[in-house]
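In: A predicted structure for the sequence below; I have some questions about it.
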Amino acid sequence: MKQHDHKKKIDVVIPTRSPADIEKGLLEAINNEPMFNKIIITEVKPLSKARLEGCKKASTEWVAMFDDDMLIPPNWLQSVLNAVDSKTGAVATVSRQHDASLDAYYNVVSSFYPVDNLDSDPRIGNVLIKRQLMLNFQPTPVFTGEDQHLRGHVENSGYLWKTLPYIGVTHMRRTTINVDTGMYYKRYRYYNNFQLLRRLSARIILGSFTPLVSHRLSTPFNLWKDDVKFLSGWLKETIKST
């Protein structure tokens, strides 16, 4: 299969509420990679449209998009480029959150099966994508679930979305889970009933073991608090749509 020309430059898009929020380590990693071209920082609101607006200002065939709170390893670009072929539309990597409770849960789950190899979530916070695909993208009016929506667009356009195993990408801020999150996942069908049941079952059962890793009895309750909010939103949207 035809591989990406590794000599071509790649523009970078960083959507943010404020340039001051961008992790310095992210900017350093980008500036230290000679294949990265210009950095496009976009403050368009809502954030669901910021990536699109940033890509409109880009000029390269492929664009790298990062959340402003990401940290990437020096080999990030080389790793994703190695996965590109003629059928590929986007390549992302598994990322971990800089949060004690989530890290403990991740370690518990990993003891049962290789999460890094099986995690196929889109991971829009660190992704290399064909610019033309972004230009044809119609983002949702909300930020929640945008990654699922974008992957669907890529696949419906006839390309593959690839999610690589963990290579060192870290999400420095904890993802906010609230009632609205559950509502949007139900409304835009990001989860079906089976996926919801699987998520809640895993968090309840495996979350019970997290104190063995974190040495804190409060860890599972921190996780379950998010799940209660998520389920409340899901049920609220279900009732609303009936």
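Out: All right, it came through fine.
In: C-alpha only now, for contacts and for neighbours.
Out: Will do.
In: so what secondary structure elements neighbour the lengthiest strand in the chain?
Out: Using DSSP state E, we find that the single longest strand of the chain is strand 160-171. With contacts taken as 3 or more CA pairs under 8 Å, 6 or more residues apart in numbering; DSSP states H and E, strand 160-171 sits against strand 70-71, strand 88-97, helix 115-118, helix 146-156.
In: The closest residue in space to V213 that isn't next to it in sequence: neighbour count?
Out: Closest residue to V213 apart from its sequence neighbours, by CA to CA, 6 or more residues apart in numbering: A104 at 5.6 Å. As a burial measure, A104 scores 22 neighbours (other CA atoms under 10 Å).
In: Distance from the chain centre to the one helix or strand A104 maps to, please.
Out: Assigned by DSSP states H and E, A104 belongs to helix 100-110. Put simply, helix 100-110 sits 17 Å off its chain's centre (CA atoms, centre = their mean, to the nearest Å).
In: In that helix, which of the residues would be classed as buried?
Out: For helix 100-110, the neighbour count (16 or more other CA atoms under 10 Å) marks 101-106, 108-109 as buried.
In: Same check on stretch 195-215?
Out: So for stretch 195-215, counting by 16+ other CA under 10 Å, buried means 196, 200, 203-204, 206-211, 213-214.
In: Could you pull out the helices in this structure for me?
Out: 24-31, 47-57, 76-81, 100-110, 115-118, 131-135, 146-156, 179-187, 193-207, 211-214, 219-241 (DSSP state H).
In: between those helices, which one is nearest to V169?
Out: For the helices of the chain, proximity to V169 was assessed by CA to CA; helix 76-81 is nearest, at 8.1 Å.
In: Which positions in that closest one come out as buried?
Out: 76-77, 79-81.
In: Going by distance to Y191, which of those wins?
Out: Nearest to Y191 out of the buried residues of helix 76-81 is V80 (CA to CA; 26.9 Å).
In: circling back: what's the angle from the longest strand of the chain to strand 88-97?
Out: 30 degrees (axes from the mean of the first three to the mean of the last three CA atoms, to 10 degrees).
In: Which residues does strand 160-171 contact?
Out: 69-73, 76, 80, 83, 87-98, 116-123, 126, 151, 154-155 (CA atoms under 8 Å, 6 or more residues apart in numbering).
In: structure B:
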Amino acid sequence: MPISPYVSIIVPTYNRKDLLKKSIESLLNQTYPKNKYEIIIVDDGSTDGTEKLVKELMGQAPDKIKSFTQDNKGPASARNIGIKYARGEFIGFIDDDVIVPNNWLETGTKILSDDVDIIGGFGLYPMDLKPNLITKYGDFKDNYTRDNNNAPYLRTWNLFVKRQVFEKVGLFDETFKTSGGEDSEWCLRAKRLGYKLKKSPELKVFHHHPKFLIKRLKIAYKYGAHQILIHSRIKSKFKIGGTYYLHRFSIRILALAGIILSIYLSLYYNLIETIQGKIYIFSFLLLFSMIFLLERRYRDFIHITSLNISTHYKFLFSLLFIVEDMFSILGTIMNLTKGRTKK
């Protein structure tokens, strides 16, 4: 394998031109050989002047930057366009709100060269911005994993993949019209074919997290809504991270069914109007919600308690885990209900 393999870096973007400018400038400032990588920007139908900015950036580095534009179809479709036109044997991915250090390409290609096919990394909140509790929690979530050598999934805001992997696994699922879940679904397919997902602490980027809780909860809701879509793509049993993924999902479905059933019964029989009914509905909701959360997060809570962070942050991060999961559950329930209504 050559010392410096050719790399194609794909950056999907949508209506974030100011962040995109910083992102591309950081990619142009790499220690990696200048003739060994290209930057592919795919504009997903932006309306904020992104097209003009991209032309300006291309004028600064005409031999380095390629650009493509499509109607708003989502990041999965945008990345697929980039992959189809990429020349590199290695393909790197970042989002338009990511700033990479100048050794990012060097680090990523070095790790991939060591017989690793898929490598993801960590994200830190930009140093020039003042963090708050929510952004610190974002750092924690970006960097959180129990097993760096076999992660359950990796995120496309900091990812390197050997081109040959896409030839076997396929491209991103364009059924996902918005961000949230399309990378997880692709990772599930990769794991199904025997690929291990490695997460390296050496591969770091600066990632803009939402500063406000409401934004994080909207993202959690969207991820929950996409869970049904993800699992509809993975139909047979296969082992992931030491557990049978389909079995774990069946437990979650049973818990969600219990939550829906308790709400339905309370409304149908007007139980909410009586004290006994209120106790009944609350007990059922609490029971099935706890089943869902414990199945989903009990190992995470144990892991959080072992981390070298203050008790204050352990408590707050655990609480935010639960709140985000509740919104994720809500997103799944609403998507299930919507699906039944359409039928």
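Out: Arrived safely, thanks for sending. Quick caveat: nothing in here was measured; it's all calculated off a predicted structure.
In: Superposed, how do the two chains score by TM?
Out: Scored against TM-score structural alignment, normalised by the length of structure 1, the superposed chains reach a TM-score of 0.73; 232 aligned residues with a CA RMSD of 4.0 Å.
In: Contact partners for the corresponding residue of structure 2 for V84 of structure 1?
Out: In structure 2, V84 of structure 1 lines up with L112, judged by TM-score structural alignment. Going by CA under 8 Å, 6+ apart, L112 of structure 2 touches 118-119, 160-162.
In: same thing but at 10 Å, please
Out: L112 of structure 2 sits next to 90, 118-119, 160-162, 198 when contact means CA atoms under 10 Å, 6 or more residues apart in numbering.
In: What subset of the residues you listed is buried?
Out: Counted by 16+ other CA under 10 Å, those give 90, 118-119, 160-162, 198 as buried.
In: Make CSV out of those and add distance to G331 of structure 2.
Out: Formatted as CSV, the buried ones among the contacts of L112 of structure 2 follow (distance: CA to CA, whole Å):
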residue, distance to G331 of structure 2
F90, 35
I118, 30
I119, 29
F160, 30
V161, 30
K162, 34
K198, 29
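In: quick check, nearest of those to K36 of structure 2?
Out: Taking CA to CA as the measure, F90 is the one of the buried ones among the contacts of L112 of structure 2 closest to K36 of structure 2, at 10.6 Å.
In: so what corresponds to the closest one in structure 1?
Out: Structural alignment (TM-score structural alignment) places F90 of structure 2 against W62 in structure 1.
In: count of neighbours near the residue nearest to K45 of structure 1 when sequence neighbours are not counted?
Out: Nearest residue to K45 of structure 1, sequence neighbours excluded (CA to CA, 6+ apart): R17, at 7.9 Å. Neighbour count for R17 of structure 1, taken as other CA under 10 Å: 16.
In: who touches R17 of structure 1 in this structure?
Out: 41-47, 50, 68.
In: Show me what I129 of structure 1 lines up with in structure 2.
Out: So, by TM-score structural alignment, I129 of structure 1 is matched to V161.
In: Endpoint to endpoint, stretch 18-36 of structure 1 covers what distance?
Out: Using CA to CA, to the nearest Å, one end of stretch 18-36 of structure 1 lies 22 Å from the other.
In: before we move on, the earlier item: now tabulate the helices of structure 1 in CSV and tack on distance to D11 of structure 1.
Out: Listed next are these as CSV, based on distance: least, CA to CA, whole Å:
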stretch, distance to D11 of structure 1
helix 24-31, 10
helix 47-57, 9
helix 76-81, 12
helix 100-110, 31
helix 115-118, 27
helix 131-135, 10
helix 146-156, 19
helix 179-187, 31
helix 193-207, 35
helix 211-214, 39
helix 219-241, 36
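In: between these, which gets nearest to N37 of structure 1?
Out: helix 24-31 (8.9 Å).
In: Tell me how far the closest one lies from the chain's centre.
Out: In terms of CA atoms, centre = their mean, the centre of helix 24-31 of structure 1 is set 19 Å apart from its chain centre.
In: Kindly report the same for stretch 295-302 of structure 2.
Out: From the chain centre to the centre of stretch 295-302 of structure 2 is a distance of 19 Å (CA atoms, centre = their mean).
In: Matching the residue nearest to K45 of structure 1 against structure 2, which residue comes up?
Out: Residue pairing (TM-score structural alignment): R17 of structure 1 is matched to Y14 of structure 2.
In: Chain neighbours aside, what residue packs nearest to the residue nearest the centre of structure 2?
Out: Nearest residue to the geometric centre of structure 2 (CA atoms, centre = their mean): R155, 4.4 Å. Leaving aside its sequence neighbours, R155 of structure 2 sits nearest to D183 (CA to CA, 6+ apart; 6.1 Å).
In: In contact with the match of I129 of structure 1, which residues?
Out: V161 of structure 2 neighbours (CA under 10 Å, 6+ apart): 7, 89-93, 108-109, 112, 116-120.
In: Closest to K215 of structure 2 out of the residues you listed?
Out: When these are compared against K215 of structure 2 (criterion: CA to CA), the nearest one is F93, at 23.3 Å.
In: before we move on, back to that, residues contacting the residue nearest to V213 of structure 1?
Out: Applying CA under 10 Å, 6+ apart, the residues contacting A104 of structure 1 are 110, 207, 209-216, 219-220.
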